[in-house]
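Engineer: What follows is a predicted structure for the sequence shown.
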Amino acid sequence: MDFKERTIKSEKIFSGKIINVRVDTVELPNGNTSTREIVEHPGGVGIIPITENREVIMVRQFRKPVDEICLEIPAGKLNYGEDPYECGVRELEEETGYKAKNIQSLGHFYSTPGFTNEILHIYMATGLYKGEVKLDEDEFVETETIPLDELVDMVMNGEIRDAKSIIAILKASQLMK
């Protein structure tokens, strides 16, 4: 069966600073029509900075959509057309005050393909050295250094619920064995 849906009509509902929202009318594989609400997002980058001692520099910040303080890897939104690697380098220094001698891709993934086209790119940074913290004016974060093995335990017991952080921690822990 061909599962592809053909777009019949697309209507932009909202244009914002970070996201756009549209509603598409689609023809389904069986010939019927349906609607799809789609959040357009330029994508993002997360970077897991690991010290020589297998400790990870994490950030704590308040996230309004879930109304709580989250423990996450440093991350940021891609600007349209921006190279994900360069975004990762920028976010690492902006949020942690560190630069890295080595930055390795851990891949990319769709955050929630049921309603958004957002793609998240994940990197691992090693060979860390001091740079300069350069937070955005609306960004308030605290850094915390936690052993990688402890972070794996925190993922497994549900203390860390941020998807990009979970993926980066688990992938990095496998690579660092």
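Structural biologist: Cool, the structure landed.
Engineer: from here on, contacts and neighbour counts on C-alpha atoms
Structural biologist: Noted.
Engineer: who touches residue 35 in this structure?
Structural biologist: Neighbouring residues of residue 35 by Cα atoms under 8 Å, 6 or more residues apart in numbering: 23, 24, 25, 26.
Engineer: Next, the buried residues of the particular helix or strand that has it in it.
Structural biologist: According to DSSP states H and E, residue 35 maps onto strand 33-40. Neighbour counts over strand 33-40 (16 or more other Cα atoms under 10 Å) mark 37, 38, 39, 40 as buried.
Engineer: go on, stretch 106-116?
Structural biologist: Applying 16+ other Cα under 10 Å to stretch 106-116 flags 106, 108, 111, 116 as buried.
Engineer: want to compare, so here's the second one:
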Amino acid sequence: MSEADERARLIGRRVLWEGSVGSFGLDTVVLPGGQEAELAILKHSGAAAVVPFLDRDHVVLLRQFRHAAGGTIWEVPAGKLDAGEDPAACAARELAEETGYRAGRLERTGAIFTTPGFTDERIHLFAAFDLTPGATAHEHHEVISSQVVPLARALSMIDSGEISDGKTIAALFLAWRRLAAA
């Protein structure tokens, strides 16, 4: 079966809600096996996340309040792509807004689908190097603080469950793997 044969054919879309994070609706599709189905989907513009390296052994992580997660969690800087925005530009913008740092060098490390069972959200992952400090520009709804963490500690925080955010786990792992290969 070719990749084209493995995709669903869209018959119709009914939007139930639209907001700042995207739109939620029901898609009527013909599945690759030929059967028709109605599937819920959250359409999302995509996002970028970045692991800021102060040096080879230290990263900047955020403690950020997330209502949906029930409190404050550890994360890497990340945010939603603006319409037509390049993922690398988004990563650089979010890095500056959330930590104050500007990247001298940004490397793409990968991309992930967050929850492909109901959303098309894809997060592009980056590592930032040669950082220059500056001022943050948090949005009014963001409750964020940043902290320098040894990379080895950040990786052990994944093992202990202290870091549980999926994009942060993926971003740290891919950035660490990139460093190990260099």
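Structural biologist: Ah, there it is. Keep in mind it's a predicted model, so treat the numbers as computed, not measured.
Engineer: TM value for the aligned chains?
Structural biologist: The TM-score (TM-score structural alignment, normalised by the length of structure 1) is 0.94; 177 aligned residues with a Cα RMSD of 1.4 Å.
Engineer: about what we covered before: show where the strand holding residue 35 of structure 1 falls in structure 2, residue numbers please.
Structural biologist: Strand 33-40 of structure 1 corresponds to residues 36-43 in structure 2, going by TM-score structural alignment.
Engineer: of all the buried residues of stretch 106-116 of structure 1, which comes closest to residue 71 of structure 1?
Structural biologist: residue 111 (17.6 Å; Cα to Cα).
Engineer: Trace the closest one over to structure 2, please.
Structural biologist: Taking TM-score structural alignment, residue 111 of structure 1 has residue 114 as its aligned residue in structure 2.
Engineer: hang on, the earlier thing: so of the buried residues of stretch 106-116 of structure 1, which ones are in strands?
Structural biologist: Judged by DSSP state E, the subset of these located in strands is 106, 108.
Engineer: Please identify which of the buried residues of stretch 106-116 of structure 1 is nearest to residue 145 of structure 1.
Structural biologist: Nearest to residue 145 of structure 1 among the buried residues of stretch 106-116 of structure 1, with distances taken as Cα to Cα, is residue 106, at 20.5 Å.
Engineer: residues touching residue 169 of structure 1, list them.
Structural biologist: Here residue 169 of structure 1 is in contact with 48, 148, 151, 152 (Cα under 8 Å, 6+ apart).
Engineer: again, only this time at 6 Å
Structural biologist: With contact set as Cα atoms under 6 Å, 6 or more residues apart in numbering, residue 169 of structure 1 has no partners.
Engineer: which one in structure 2 is aligned with it?
Structural biologist: By TM-score structural alignment, residue 169 of structure 1 lines up with residue 172.
Engineer: Next: residue 85 of structure 1.
Structural biologist: Match for residue 85 of structure 1 (TM-score structural alignment): residue 88.
Engineer: Same question for the strand or helix carrying that match: list its buried residues.
Structural biologist: Per DSSP H and E, residue 88 of structure 2 falls inside helix 87-99. Using 16+ other Cα under 10 Å as the test for burial, helix 87-99 of structure 2 gives 87, 88, 90, 91, 92, 93, 94, 95, 96, 97, 98, 99.
Engineer: circling back: how much distance is there from the match of strand 33-40 of structure 1 to the middle of the chain?
Structural biologist: Its chain's C-alpha centre and that of stretch 36-43 of structure 2 lie 22 Å apart, by Cα atoms, centre = their mean, to the nearest Å.
Engineer: most residues in a single helix of structure 2, which one?
Structural biologist: helix 166-181 (DSSP state H).
Engineer: In that one, which residues are buried?
Structural biologist: For helix 166-181 of structure 2, the neighbour count (16+ other Cα under 10 Å) marks 167, 168, 169, 170, 171, 172, 173, 174, 175, 176 as buried.
Engineer: Reformat these as JSON lines; add distance to residue 60 of structure 2.
Structural biologist: Formatted as JSON lines, the buried residues of helix 166-181 of structure 2 follow (distance: Cα to Cα, whole Å):
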{"residue": "167", "distance to residue 60 of structure 2": "15"}
{"residue": "168", "distance to residue 60 of structure 2": "12"}
{"residue": "169", "distance to residue 60 of structure 2": "14"}
{"residue": "170", "distance to residue 60 of structure 2": "15"}
{"residue": "171", "distance to residue 60 of structure 2": "12"}
{"residue": "172", "distance to residue 60 of structure 2": "11"}
{"residue": "173", "distance to residue 60 of structure 2": "15"}
{"residue": "174", "distance to residue 60 of structure 2": "16"}
{"residue": "175", "distance to residue 60 of structure 2": "13"}
{"residue": "176", "distance to residue 60 of structure 2": "14"}
